[in-house]
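> okay, here's the prediction I keep looking at, along with the sequence it came from:
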Amino acid sequence: MGKKFGFLVGLAAGAAAAHVAYRRLSDEDKEQLKADLQEKMDIAKDRAVDYAFYASDAWDDFKETFSDQTQTVSDRVKQAANQFGDTSLKPNTGDDDSLRDELADVSTSADDDSDDIVLNSEDTFGGADVADESKTSTDDPESPDDSDETKQD
């Protein structure tokens, strides 16, 4: 509160000094001071209006540029979607008929009563149990791979 009070006291003292100085001026000096202040106020108003127009123009340019950019991006997205839809969703007319015919032949051949091929380990490996052989070769401490050369190291 002390800073606010000091500011207000200084403002009041400055206003009182300005009032006393203005009262002591001659009538010609008062008119000259009023004309100078009016000219400076007109210049300040003109500048404020100019800056307001500059800001308005800049805002309009921004909106136009943003609108153009969003339209460009939207067009590109639509073009990409159309291109993607054209290439991947539409059937290829050249090889489709032959592929369809081949698939139809496969489906009709699967409908007959032919037996499926079933493989089991006895038929494939001659009755040998492959899982047991792999365990014995890795579990054997004296396998043929352990030679005297590796034991000497």
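All right, it came through fine.
> contacts and neighbour counts: CA atoms only from here.
Fine.
> how far does stretch 65-82 sit from the chain's center?
Chain-centre distance of stretch 65-82: 16 Å, with CA atoms, centre = their mean, to the nearest Å.
> putting a second one here so we can go through both:
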Amino acid sequence: MSFKKGLLLGSLLGGAAAYAAYRSLDEERQYRLRNTILDAAEDAKDRAVDYAFYAADTLADAKDMVNDKVDDYKGSISGTSEKITDKMNDLKDDLSQLQTYLNLVPVPKNHLDDEEKETETDDITVDMDDAFAPENDSDDTIYPLHDEHRK
């Protein structure tokens, strides 16, 4: 005999025995038994409804908590995004000012070309045009030698 057939047979025989026992009781006991079973079913139904409400409340609380966290993170991301945008704008302004400054500052002329750098030695050479050319920001003024100094 399979499990399903045994379960079905046991349920039928148990149900028949319970019905026969119920019918063998007098009317007052049948009434009390019926009320006891109905009260137990009503209590079970009330508990099930209470648990369903508890589950719904817990789910709503969890949903509210998740929504609050998401809103907090959105606000945090928005604030961080605004800060980054402000910093990027400040950086753009600084770079623009630097570019303007660099365009105004004259580039000093390079006295040594690439070829001259390769052949450069440690010898000191003086170009007469550069040595005696007036410089605006230099306090060193070169004066011609007096007769006393020439010997």
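Looks like it came in fine. This one's a predicted model, so the numbers in the text were calculated from it and none came from an experiment.
> report the TM-score for the pair.
Laid over one another, the chains give 0.68 as their TM-score (TM-score structural alignment, normalised by the length of structure 2), with 122 aligned residues with a CA RMSD of 3.1 Å.
> next SSE after the helix or strand containing Tyr54 of structure 1?
According to DSSP states H and E, Tyr54 of structure 1 maps onto helix 27-84. Counting by DSSP H and E, the next helix or strand C-terminal to helix 27-84 of structure 1 is helix 96-110.
> so which bits of that next one are buried?
Within helix 96-110 of structure 1, no residue counts as buried by 16 or more other CA atoms under 10 Å.
> roughly how far apart are the residue of structure 1 most remote from its centre and Ala35 of structure 1?
Residue farthest from the centre of structure 1, counting by CA atoms, centre = their mean, is Ser26 at 70.5 Å. Plainly put, Ser26 of structure 1 is 14 Å away from Ala35 of structure 1 if you go by CA to CA, to the nearest Å.
> equivalent analysis for Ala81 of structure 1, please.
In terms of CA to CA, Ala81 of structure 1 sits 68 Å off from Ala35 of structure 1.
> Gly85 of structure 1 too?
74 Å.
> pick out the residue closest to the middle of structure 1.
Centre-nearest of structure 1 using CA atoms, centre = their mean is Val73, 13.6 Å out.
> Lys30 of structure 1: neighbour count?
By other CA atoms under 10 Å, the residues close to Lys30 of structure 1 number 14.
> was I right to think it contacts Tyr22?
Yes. Judged on CA atoms under 8 Å, Lys30 of structure 1 makes contact with Tyr22 at a distance of 7.2 Å.
> got a list of what the residue farthest from the centre of structure 1 touches?
Taking CA atoms under 8 Å, 6 or more residues apart in numbering as the contact definition, Ser26 of structure 1 lies against nothing.
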